[in-house]
Every structure is written in structure tokens, then in C-alpha cells.
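Student: Build the 3D model from these lines:
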Amino acid sequence: MADPVSELERGRQAYAGRAWLDAYTALSSADRAGSLGADDLDLLASSASMVGRMDEYLSLLERAHHAHLDAGEPLRAVRCALWLGINLAIRGELGSAGGWFGKAQRLIEREGQDCVEQGYLLLPAAMQGQMRGDFDAAYEAAGEAAAIGERFGDADLFTVAVHIQGLVRINQARTEEGLRLLDEAMVAVTAGEVSPMFTGIVYCGVIAGCEEAYDPRRAHEWTNALARWCEEQPQLVAFSGRCLAHRAGIMQLHGAWRDALAEARLARERCEQAMNPAATGQALYQQGELHRLQGDFEAAEAAYRDASRFGRE
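Tutor: Below is the predicted model of the structure:
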């Protein structure tokens, strides 16, 4: 039987080195030998997310939330609640997501202090405003979150909020301003100031924004940067599917349709593994477009139908 202490240390070291599967394996072993504390549950949860074990990720986040409460760390518990809400919302489980957002809000109000978590709680409001087309409200919420992140010196919060502002401005056809904000967010990402989870989120959002703004040069530049970031972490599953999808888009623009189709198929597999229905639908739609360009209309129609099942019309 493995020594749980050495497994725990091995897991922490693997996490620090971004060897996500090694970290997940070692920390899981240590957890089975004796329940992990709140901080190490955070590491295990993040590792599970990075290797695409999303059901387990959510379960671990819930355990970490309660562990932080038991340890007298309510604001750390708030962050777990927020991640639970965001990920449940992505999966379409809006009732459960709202419950976790409400729990986070109540904990912050109970603490009654000025804290950076207030800024994190604005992120779901900004994203929800963007999705329902209330762009002014979304921009305002993201701007307030960015200001809180800057005041507390929290690079994760500041960067993700500025990138949401950029996406909203592109949605509003204020493209030049939006791209400037996305470039500002990428300065922090490429400087290594942002944690891995938020790095992946911002990369994917920025590339999607560049594509929406019809700026292929920027999209190509940031897609190559994302690919390098993924390649530096060979055990990474999260974000790798969307990276492949973006690469397929670049290949399609350059007329390399067969190679693009192979990338899009792999992207679909990775996105499904990461339980990201929106990204899966986009990868399937991309396959349909590539089949259509190559004259295989029957395969294209099948891919479009599959994409529709994941919400991509």
C-alpha cells in the first residue's frame, strides 16, 4: 500500500508542475487513504477538471466547499460555490447553478466585509447578461469585477473580467474597443500572471472573440499561443478540445480541409470528454461545414443534426 504522506507530497509536486494526471492519481490515492483537507481537495478538484473528469470535479468541489466551511474559511467556500454554479450553468442545470450562486451570495453577505469574492460573484451576472443580449448590464458588471480585481491585486479576476468586457464590446459591434480589451487581457495571460484554469478560459474566449470580429490574424496568433500552452502540459484534457477546434478553423481558412476535418473530429472527442456541450456542438458544426466544402452533403447534414442536439444551430 502506498504511503499516503508520500502520495500527498507527490500529488502536490505534480500539481505545481502541471502534470495534471499524475497529480490527480496521487492526490486521489492520498484521499482514499485518509480524507484530504480543504486545500488539498482544491488541488484534487482542479486536477480532475484538467483531465476532463467533470462529474468528479463537481463532487470534489462540493466536498471542498463544505471542508472550507468546517475549517472556518467561508470566503474560500464561496469560490467553490461559484465554480459549482458556473459549471452547472454550462451543463444547462440552471436551477442547481442558481442555488449555488445564491449560497455564495448569502455567505458573502453574512461575512459583511469588503472582499475580492464580491468581484467573482459579478462574473456570472456578466456572463448571463451577455447571453441574454443585455450587453450594457454585462459590460457594467464585468467592469465592476475588473475594478475589484485591480483593487485587490487579483490577476485572475481582473483578466477574466476585462476579457468579458472585450467580448461584450465585440457583441455590440464596437470591434476596435473590444479587441483592445482582449489584447489587454492577453498581456497578463502570456506573462504567466494568471492561474491555469483562468488562462484556458481567457485563451478560448479571446480566440472566439477574434473570430467573431473577423480578425484572422489575431485569431491565428492566439490559437498558436494556446496550442503551445497545451503542448507544454501533455496531460491536459480541458481546453485541448477547443484548441483543436480553433486550429481546425485556421486550417479551414487556409484550404487544408482534410487536415481540418481530422482536427475537428478530435476536438469533438475531447470536448465530449470534458462534458462541454457548447464546444461539442461547435466542433460538430465545424465538421458539417468541412464535409459540405468537400461535397459530402450527406455527412454534412448528419453532422449538422448532431450539432443541433448540442444546441448549435
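Student: from here on, contacts and neighbour counts on C-alpha atoms
Tutor: Will do.
Student: neighbouring contacts of stretch 230-245?
Tutor: Here stretch 230-245 makes contact (Cα atoms under 8 Å, 6 or more residues apart in numbering) with 18-21, 49-52, 200-201, 204, 223, 226-227, 263-264, 266-271, 274, 279, 283, 286.
Student: Quick check: end-to-end length of that stretch?
Tutor: 13 Å (Cα to Cα, to the nearest Å).
Student: Show me what counts as buried in it.
Tutor: Cys230, Gln235, Leu236, Val237, Ala238, Phe239, Ser240, Gly241, Arg242, Cys243, Leu244, Ala245 (16 or more other Cα atoms under 10 Å).
Student: how about these, which pair is most distant?
Tutor: Spanning the widest gap among these are Gln235 and Ala245, at 18.1 Å by Cα to Cα.
Student: how about CSV for the buried residues of stretch 230-245, with distance to Val187 added?
Tutor: Output for these, formatted as CSV (distance: Cα to Cα, whole Å):
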residue, distance to Val187
Cys230, 18
Gln235, 25
Leu236, 22
Val237, 24
Ala238, 22
Phe239, 19
Ser240, 21
Gly241, 23
Arg242, 21
Cys243, 19
Leu244, 22
Ala245, 23
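Student: Out of those, which is nearest to Ala142?
Tutor: Checking the buried residues of stretch 230-245 one by one against Ala142 (Cα to Cα), the nearest turns out to be Phe239, at 22.6 Å.
Student: Sequence B follows; please return its structure for comparison with A:
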Amino acid sequence: METTDALDAARSAFGQRAWLDAWSGFRKARESGPMPADDHDALAQAAWRVGEIDESLAAFTDAYRLYQREARPRPAAMAAVLLAVHHLEWGDGAIGSGWMSRAHRLLRDEADCVEQGYPIYFDIASALTRGANDEAADHARRMQTIGRRYGDACLLAAGLLGEGRALVGLGRAGDGLPLLDEAMLTAFSDGLHPIWSGAVFCNLMDVCHELGDLTRAAEWARTATRWSDVVPATVPYRGAWRVHRARVLRMRGAWGPAGRVAEHAAGDPAHVRVCVLAEALYEAGEARRLRGDATAAEDFFRRAHQLGRDPQPGLALLRLDQGRMDAAAASIRAALVAESGNALARARLHPAQVEIALAAGDPGTARASAAELEATAATYGSSGLRAEAAQALGAVLLADGKADDALAVLRTARRMWQELDAPYAVARTRLLLAEVYLALGDEDAAHLESEAAHDRLRGLGAPPHDRGTAPLRDGPGRRAPLPDGLTEREAEVLRNVAAGDSNRQVATALRLSEKTVARHLSNIFAKLGLSSRTAAAAYAFEHGLAAPPRG
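Tutor: Have a look, this model is predicted:
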């Protein structure tokens, strides 16, 4: 086939969005002889869409050089913009900055044109990185104006994305999230180049994660999955899609599928950013931790850390599961220090610190952490943050002996988690409610909450040690009150002591610190007028709190 015929066929396929035929056709035409710059640009776009990323980048570079030779600065600048976006998104900051500088220079002396809107994207990114959210919002609105003037969907989507992120950063999530939704709608409905669609999707999902907006994340993850299923697996952003999908599945309680999706993403490193690989490893670790596979979880967390991802709060919670209270407290404390000044990043860590601090007998730390989380939730107003804050506050109130106040707060948290369809969080909140009802003397309600929680945890595949206190022993209406003013937790400690466990073994079994176990024992001895573990064990046998040993 003559070069002209091959180019005509490739151009026709490109116009019909038959990307594989276009890519193959342009490659054949290029082998037969020189091609114009526009055809190199078309080859680059087709190669991108069929997953030949290295070839696409080389073709964009060739197009840039040929546009320069043809004295066509505008399309040359557009090739430079796409190369800059790719390298910046993939962490190649110096290369991306160089291409960005070329795009600015090429357009500096041009009359007003649509191409001048694209370099603004880098101004937005720079301002967001510096925390200059007002400046970023101004740049983004200017980008949108140019996009609307010229009817350019890419400019409009990128501008909406930038303004949405800036407004969220300013604490105006209610204003920013609808703009991000509109950017996503534009990206998926207007046939944008995948580099822009991918950037919009990943930014929106990152914001959903920061805000704990599980409902929005799930909706857009489904949309992106349908859209990406027709794109070859080697296309950039596919790994990020998998990570975001794994995160949503984990929050929905589908820990097995979440782990498989995350491990798939981690095992497919071609054209995937290091930070995405690290996040995939972290998500795989979380899925394993929740299912009780501590060895695999630790390995995934270690590998994530090697790639630069601080494996928190997962690693701290793993240490809590292992009964290593001091290590858990130190890990979560260090993670919070590292995120000083970043309210949303700290908000992801506070629920773990509250849980760990209460288990370690440190109510002051738990109280301060819950208060900061509540303030962040009030600022950003997202449903996920408000649910986390309510659960944390309820746990602290319960620990402070304020069961009346804890009841209303935890009932609100349970309702919010149910609305978010977060079954694990619902179950954990129900366990706290069971303790509240016991403290208030409502044993029927305590039994119902405990039974519902344990049924759900069993269904999720949570390991037995992660099911909190055992279900109430004899069901509603048949459970005898604990003698001599013992609390349910004190009875648990006494039961383990009667079985011959040391303080360390009791702490591991009940996920408490040894200091907390010692405090419980001191309270037990004081209430019962006892002075030894042997006497405490005899009391437990006598009052039916533990079964005496056989033989």
C-alpha cells in the first residue's frame, strides 16, 4: 500500500475512533515514509488509547518537533502540554516542568486563543501544592472562562476540577464537591482525551477519600469502572482506578474482593506511578488486617512503606490487634505529628488514635483527638467525617462514664454509618451501644445491639478477637446482673484471671494495655474486698463468672 493510501486509511479510522486500526495504520504509514506533524499527533493519541504509552509519548515528542519546524506554535504547545501533564502526574517533576515552560514560551506572543487556557492547569496545580487555595480558585475560574468561550470541554473540566479542589481546601466542601461532580460528568460524557479524564477521576476520588464521602466515591467508581472496562489494562490510571475501587469495596465490607483488586493493582506495575503502587499495597494490607491475616498485612504495610507510603493508621491498628499497645500508641502519635497542619490527613488518623488511646487507658489523649476530629467534621461537613466524629465522641463519653450523653451520640453515628452502607463501622458502633445500654441498665437493648453486631462481624469474616466483648451471655431477660457492682469489662478481666492468665495475656485477649488491666484488677479487688488473684479466681467460680477447672 502506498504511503498516501495508508495515511488516508489511518486518518479515516482515527476519525471513527477506531483506535486500534488508527494506531496500526499510522505505524505502517510512518514506516513507509515521513508523516506530517498532525499525523504524528494522531498516532500519539491512538497509541495512548490502545495502551502503548511509551510509543505515544515518543509520537507526541515527534509531533512537537515537527510543529516547531512548520512554525506552528499553537499545536506544538498542545503537544508540550500533554507531555507536561503526563510527566507531572507521574511524579517526573523536572521533565514536566520543562515541557510546561516550553508551552508557556510558545504561547507567550500568540494572540488570544484556546491553547492559552491549557498552561493555566499548571498554575492551578502549583497554587494547590502551596496551599494557596484562593489563588488556585482564581486560576481555575479563568480556565473555565476560556473553555466556555471556545467550547473546549477539556479546559472546562480541568477548570472545574481546579476550583472544586480549591474550595474543598478552603473548607467549602459543599460548594466544591458539585463542581468536581460536574468536572467528572464533563470528563466521561464529552469524549475527553484519557489523560484529562483520568486526572479528573483520580482527583475527585482523592477528595472523596479525604472527606470520607463513601456514597459519592462508590457512585463515581462504578461509572469509571464501566468506562475503563473497554480500555486496555496498560493504560495509565487503570491502577489508580483499581486502588479507588478497592478502597470503596473495603469500606463496604467486601474485604475479599477489595484485597484481590488491590493486589492485582500492586502486581501490575506497568505505567503505574510509584505512589499508586504504594497505595495499592496499603489497601491490600488493610484488607488482610481486617480478615485477621496479620502476617500478610504486615508484609503489605512494609512494602508500602518502602515505596514511601506511611502505612498508617493500618499498622498502628495491627499493633493494637496484636496487643502491642505501646507500639500502637507510638505509631499513631508519630503519624499525627507528621501531618501537623493538614486537617484532612489528620482526620483519617484520629479514629485510630481514639481507639488505641482508650484501650491503653489514656482518656485524655482520646478526648483531645475526638475533639479535633469533631472540629474538622464541622468545618468540612461531609457525612463520613461526621460519622467518624460521632463514633469517636461517643466512645470517649462512654469511657468518661457519661452513658446518657454517649447514647444519643452513638445512635446518631450508627444511623449515619447505616446510611453510608458501611457495615463494619455499623457493627463497631453497635458494640459501643451495647456497653452504653449495659451501663444504663437496659439489658434487652444491650443484647439486641450485641447480637446484631456479632452477626454482622461474622458475616464480614472478622476474626473472633475483633468482635469486641462476647455476646451477652444468656439473652435478653434471662441474664443475671453482675454481682457486687462489677462492670462487664471487670467481669471479663476476672474471667481471664480465673483461667490463669497473666496481666499481659489478659491485655492481649481483651485488646487492652497492661496498665489498664492492672487498673481493672485494682478496682475488682477494692469492690470485692480481696487481695490476691487466687481469691479473685475463687470468687469468679463461686458466682458463676467462670467455670472451675476440671479434675
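Student: tm score of chain vs chain?
Tutor: The TM-score (TM-score structural alignment, normalised by the length of structure 1) is 0.88; 310 aligned residues with a Cα RMSD of 2.5 Å.
Student: mind listing the strands for the stretch 51-200 of structure 1?
Tutor: In the stretch 51-200 of structure 1, no strands are defined using DSSP state E, counting those that start in this stretch.
Student: what are the ranges of the helices in it?
Tutor: 54-70, 74-90, 94-111, 117-131, 135-152, 155-171, 175-190, 196-212 (DSSP state H, counting those that start in this stretch).
Student: what does the second one correspond to over in structure 2?
Tutor: Read that as helix 74-90 of structure 1. On structure 2, the counterpart of helix 74-90 of structure 1 by TM-score structural alignment is residues 73-89.
Student: That stretch vs structure 1, average offset?
Tutor: Once fitted to structure 1, stretch 73-89 of structure 2 is off its aligned match by 1.5 Å on average (mean Cα distance after the TM-score superposition for structure 1).
Student: hang on, the earlier thing: deepest in the core, which of the helices of the stretch 51-200 of structure 1 is it.
Tutor: helix 155-171 (a mean of 26; mean count of other Cα atoms under 10 Å).
Student: Report the mean deviation for that helix after fitting onto structure 2.
Tutor: Mean deviation of helix 155-171 of structure 1 relative to structure 2 after superposition (mean Cα distance after the TM-score superposition for structure 1): 1.4 Å.
Student: list the helices and strands that helix packs on?
Tutor: The contact analysis (3 or more Cα pairs under 8 Å, 6 or more residues apart in numbering; DSSP states H and E) places helix 155-171 of structure 1 against helix 117-131, helix 135-152, helix 175-190, helix 196-212.
Student: Please tabulate these in JSON lines and include distance to Ser28 of structure 1 as additional columns.
Tutor: Output for those, formatted as JSON lines (distance: least, Cα to Cα, whole Å):
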{"stretch": "helix 117-131", "distance to Ser28 of structure 1": "28"}
{"stretch": "helix 135-152", "distance to Ser28 of structure 1": "32"}
{"stretch": "helix 175-190", "distance to Ser28 of structure 1": "29"}
{"stretch": "helix 196-212", "distance to Ser28 of structure 1": "20"}
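Student: out of the ones you listed, nearest to Gln165 of structure 1?
Tutor: Of all these, helix 135-152 comes closest under Cα to Cα, at 5.3 Å.
Student: What range does that closest one cover in structure 2?
Tutor: By TM-score structural alignment, helix 135-152 of structure 1 lines up with residues 133-150 in structure 2.
Student: mind listing what Leu179 of structure 1 touches?
Tutor: Counted by Cα under 8 Å, 6+ apart, Leu179 of structure 1 has contacts Gly166, Ile170, Gly209, Cys210.
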